[in-house]
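Asker: here is a sequence together with a model predicted from it:
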Amino acid sequence: MSELIKHECGIALIRLRKPLEYYKEKYGTWQYGLNKLYLLMEKQHNRGQDGAGIVNVKMELEPGQEYINRHRSIEENPIKNVFDKVAKGIKKAEKNKPKNADIRWIYENVPFSGEVYLGHLRYGTFGRNSIEFVHPVMRQNNWKSRTLVLAGNFNLTNTDELFRKLIALGQHPKAYTDTVTVLEKVGHFLDEENQLHFRNYKNEGYSNRDISPLIEKNLDVQKVLENSSKDWDGGYAIAGMFGHGDSFVMRDPWGIRPAFYYYDDEIVVVASERPVIQTVMNVRADDVSEVKPGEALIIKKDGSVSNKMIRVPHTRRSCSFERIYFSRGSDKDIYQERKTLGRLLSPAILKSINYDIENTVFSFIPNTSETAFYGLVQGVRQYCVDWKIKELRERNGSITNEEMVEVLSVEPRVEKLAIKDVKLRTFIADDASRDDLVAHVYDVTYGIIKNDKDTLVIIDDSIVRGTTLKKSILKILDRLHPKKIIVVSSAPQIRYPDCYGIDMAVLDKFIAFNATIELLKDTNQTHVIDEVYRKCKEQENLPKEEIVNYVKEIYKQFKAEEVSAKIAELLKPDDCNAEVEIIYQTIENLHEACPNDTGDWYFTGNYPTPGGNKVVNTSFINYVEGKDGRAY
């Protein structure tokens, strides 16, 4: 994506199923689990660079010994910073290691030498980017089975509603965020589960000291998660662990946010992306399973692993943006889907260039769109093959060698045109200076374009705001003096805010929305804006389950092609000489390419949860009333 948007966080969980001595003997280090956690997080660094954190739990320590260690960071390279802290702590502890120290001494005295690890990578979508908001978050207690650690990739749309319920329970949450709300909600029902077991065992005559290990053994994790999540509206993949060693990963019933796992007799591994586990554990794709929508993977203190239904699963609506852009393209399915997205665009592009292959150059920007570009070129090449066959058949053997060479030589012209050259700093204060710098974010390859004759086709993952296109890419490409520039988006038009993890919550940040508003003005239909605003205001205080997405009516007046044409008009720089056209993916092609991941609410407005309709209406009200800030 040529313009950065913040998006889903990443989670990583490790559960060692053997004693530390086992890993020391087999792999040469007791830090086997810690090393795997580091690799899982580094391989997912694309999922969050605002902060990182890790927690480790030791399950077999005596009272008075520190059994939980945690480090978090919001430094420029947070993963490195966190693991530097870990290494420093280990080195400091080992200075006091006796010569004859065994693994047990390490377990008791060296931090991060426990059996359960939880890591998190943060992209901030809720709350300030301070250390306080970095996961994993903790709710500590003197009873280990009441101590809770959570880390997640989630956004809830009904934090206000959940916050009020916490207050009704008598709590005093320390912050108004979905993270605090989830932590306190799970913590409340964890306390209730503990208290229930305590009363039962007390009635049976057990002493307080004997009760704690009984609670740890028989704690019903499924029940805690069921009770905690019954009112949650949003997308989530949440990992957690209790102080005594039970751990879990739960997923929303629509499968909006991703989670995958692998386990054998040595280890349990969970991550946000499948190929990460494949690489770190050197296993096949078929060995890695997906946490199913509405289920939780539960790992008990004794190492047993089970899948439990937490919420009744709904129709799967997993995020299609994961397939288009966010997840690593090394996943076998995602790679093929991205190629298909590009290939399916080829008919529209061929039509736009009037099938003039000779005078068209195909390229991509940025690097993340490279896979879709391969698919696009594949589609154009297939057209060329079909054309060659047709030409040779029509000439029926009368073709000369020179003509045959000419026909067989027809191939799409593929070039590396745009190169990201510099990461701009934000110390420039005035807009004019900053805009001039932004125009130089990308550099171009000169000397390969026929002046005023060639058409450039540039594919991007998605066009969200269009700022980088207008202020940088189109300006620079125009220096090559093409006749026409066609910018192709492998994603459809982004028309609606996301509220399930991606930082896209404000309507007027979307170029498709702004273009539609301009079309309404051009065609004297501004009354539609007023009518939609009135309908949104009328249902402002309704329960989220009764709210309808009336913002869809804004777009009903125009075909997608009309909106695309207006977008091209808005994004074309004033000093750009080339004709500019923008072609978007269709919704139908998106679903054909990604049949198992149908979450498309940012394109269609079809939100999987009731809270989505509430968010989009609130966002539109904020737009009309000129209010800044989030809609949820």
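Answerer: Nice, thanks for sending it over.
Asker: drop to CA atoms for contacts and neighbour counts, all remaining ones
Answerer: Noted.
Asker: distance check, V444 against L437.
Answerer: Using CA to CA, to the nearest Å, one gets 15 Å for the distance from V444 to L437.
Asker: likewise for N81?
Answerer: Separation of N81 from L437 (CA to CA) stands at 31 Å.
Asker: try I511
Answerer: Shown here: I511 relative to L437, a distance of 22 Å by CA to CA.
Asker: can you give me the helices in the stretch 151-300 of the chain?
Answerer: Counting by DSSP state H, counting those that start in this stretch, the stretch 151-300 of the chain has helices at residues 159-168, 178-203, 208-218, 221-229, 274-281.
Asker: buried set for stretch 375-395?
Answerer: Applying a neighbour-count criterion of 16 or more other CA atoms under 10 Å, the buried positions in stretch 375-395 are G375, L376, V377, Q378, G379, V380, R381, Y383, C384, V385, K388, L392.
Asker: alright, now check it against this:
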Amino acid sequence: MCGIVGVVSNAPVNQLLYDAMLLLQHRGQDAAGIVTMLERKFFMHKAKGMVRDVFRTRNMRALPGHIGLGQVRYPTAGNAYSEEEAQPFYVNAPFGITLVHNGNLTNAHALRAELFSTDHRHINTESDSEVLLNVLAHELARSTQGAPLQLEEIFKAVAAVHRRLRGSYAVVSLIAGHGLLVFRDPYGIRPLCLGRSADGAWMAASESVALEGSGFVFERDVAPGEAVYIDLQGQLHARQCAAAPVLDPCIFEFVYLARPDSTIDGISVYQARLNLGETLAQRVISTVPPSEIDVIVPIPESSRPSATQLAHLLGIPYREGFVKNRYVGRTFIMPGQGVRKKSVRQKLNVIASEFKGRNVLLVDDSIVRGTTSREIVQMARDAGARKVYMASAAPPVRFPNVYGIDMPTKDELVAHNRSIEEIRQLIGCDALIYQDVDAMKRAVRKAAPAQGGSVPLAGFEASCFDGVYVTGDIDTEAILRMNGSRPRIEETEEDSSRLVLPNAS
């Protein structure tokens, strides 16, 4: 999971890119980068850290041009400590291309071998995004065969990219001297949308909130398999480049990843979470009589809409029992289990009066590793709660995710090969209530518009809940291989790369 953005304007874009990346900061806190283009020259700055720390005034002044792209990074493959794996990536031939990518290629290992032995292209990092960039570059070179770049050749190259890639990918790329190219995998697993400003500028971004918060009006989502090319004059050209596109967006976007004020593939994330709270109410009633619950407390922040709806339907007071320190990052996407465990109590503090002597129902959006849940249950008990129940707006996470969410190993999943009772004992709560898989899918689908886009909603990529991998190329061997390419993120490890990029001065 990363946040990506691209802008084509008739005015400088560095500030627009910066502002949009701030709005996407929740999608990645590991590294940030921006590339702009002036005439045919790229200007780049990228480094590890949050957007506000990576970019200073001197860096922004060194990013001229009316077209550019940027990314906030959350590593799911490669080396999380290496600054050379921060995006954007750049390749000088053909034309000069920079690229940012949100997602995870499931056949990156095979592609890396192909690029070396057949395409004769060099990959310098462990990142699958560099693999993707080189596949795109190779296919653009094949389609043009040394001739000037034409629109048909661009779409032909993207069609070839779709045939070679497997997995999830939303891509924003910049072709030197030509324009901005964005495309999305044929299943639409990772989100990507388009917006336009009053002065005719275009923006592509991972979530609609980045458009609206930057003064752009949401136009539409990029369809699965579609390529959109925006030239330097601001003219937009679109083409479906996949043979059989199917819309199966990642359901975890609606459960946790996306901001509630975003709309993805026509589905309001906020409404989807309200619906999840509605369906969760029936599960709670069948497990714990509402008369035994004194108060409902959300675990900030993604669970708030579900908890609000749950409290309303059960007629139980809703209270904010935890105060979040907004200057500590999201623990789910923090590199390293040790960092996650240490940050829980730094991230949340209890309001003891909401817990003392009460039976409390805690509501979370999901329970992945169980580390945070166990800490929070103990915090509620320490604050004087008589009983602590826990409800998850999502079903048990029992299977690895291979499409860009950092939970690929079975050992890290608290629900893998455990019964609900075993999970309850491990977390330490008095009762544990999970959402049902089918109910979750119905709840999110209920928030979808009656009229679909050019590719109607087929279903959801929900593999971490149901074990069904929509791309059809995932088996035990593939999962083991991908585990080997997970980010190296142990807290004691130092980056020994000789090619780490220096910070710009």
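Answerer: On my side now, so go ahead. The structure presented is a predicted model; accordingly, all values stated were derived computationally and were not measured.
Asker: what residue in the second structure is paired with A418 of the first structure?
Answerer: Aligned by TM-score structural alignment, A418 of the first structure pairs with F322 of the second structure.
Asker: what count of nearby residues applies to that match?
Answerer: Residue neighbour count, defined by other CA atoms under 10 Å, stands at 21 for F322 of the second structure.
Asker: quick check, it in contact with K347.
Answerer: No: the pair F322 of the second structure and K347 does not pass the contact test of CA atoms under 8 Å, sitting 9.6 Å apart.
Asker: give me the aligned partner of G379 of the first structure over in the second structure.
Answerer: Under the alignment (TM-score structural alignment), G379 of the first structure pairs with L313 of the second structure.
Asker: any idea how far that match is from Y389 of the second structure?
Answerer: Using CA to CA, one obtains 17 Å as the distance from L313 of the second structure to Y389 of the second structure.
Asker: counterpart of I423 of the second structure over in the first structure?
Answerer: With TM-score structural alignment as the criterion, I423 of the second structure matches I567.
Asker: check contacts around that match.
Answerer: Shown in contact with I567 of the first structure (CA atoms under 8 Å, 6 or more residues apart in numbering): I511, A512, A515, I582.
Asker: hmm, try it at 6 Å
Answerer: A515 (CA atoms under 6 Å, 6 or more residues apart in numbering).
Asker: which SS class is it?
Answerer: Secondary structure state of I567 of the first structure, per DSSP: H, G, I helix; E, B strand; the rest coil, is helix.
Asker: give the other helices and strands that the longest helix that the second structure contains contacts.
Answerer: When every helix of the second structure is counted residue by residue (DSSP state H), the longest turns out to be helix 269-287. For helix 269-287 of the second structure, the helices and strands in contact under the criterion 3 or more CA pairs under 6 Å, 6 or more residues apart in numbering; DSSP states H and E are helix 304-314, helix 437-446.
Asker: in the shortest one, what's buried?
Answerer: Along helix 437-446 of the second structure, the positions that meet the burial threshold by neighbour count (16+ other CA under 10 Å) are A439, M440, K441, R442, A443, V444, R445.
Asker: pick out the most distant pair among the residues you listed.
Answerer: Of all pairs drawn from the buried residues of helix 437-446 of the second structure, the one with the largest separation by CA to CA is A439 and R445; the distance is 9.8 Å.
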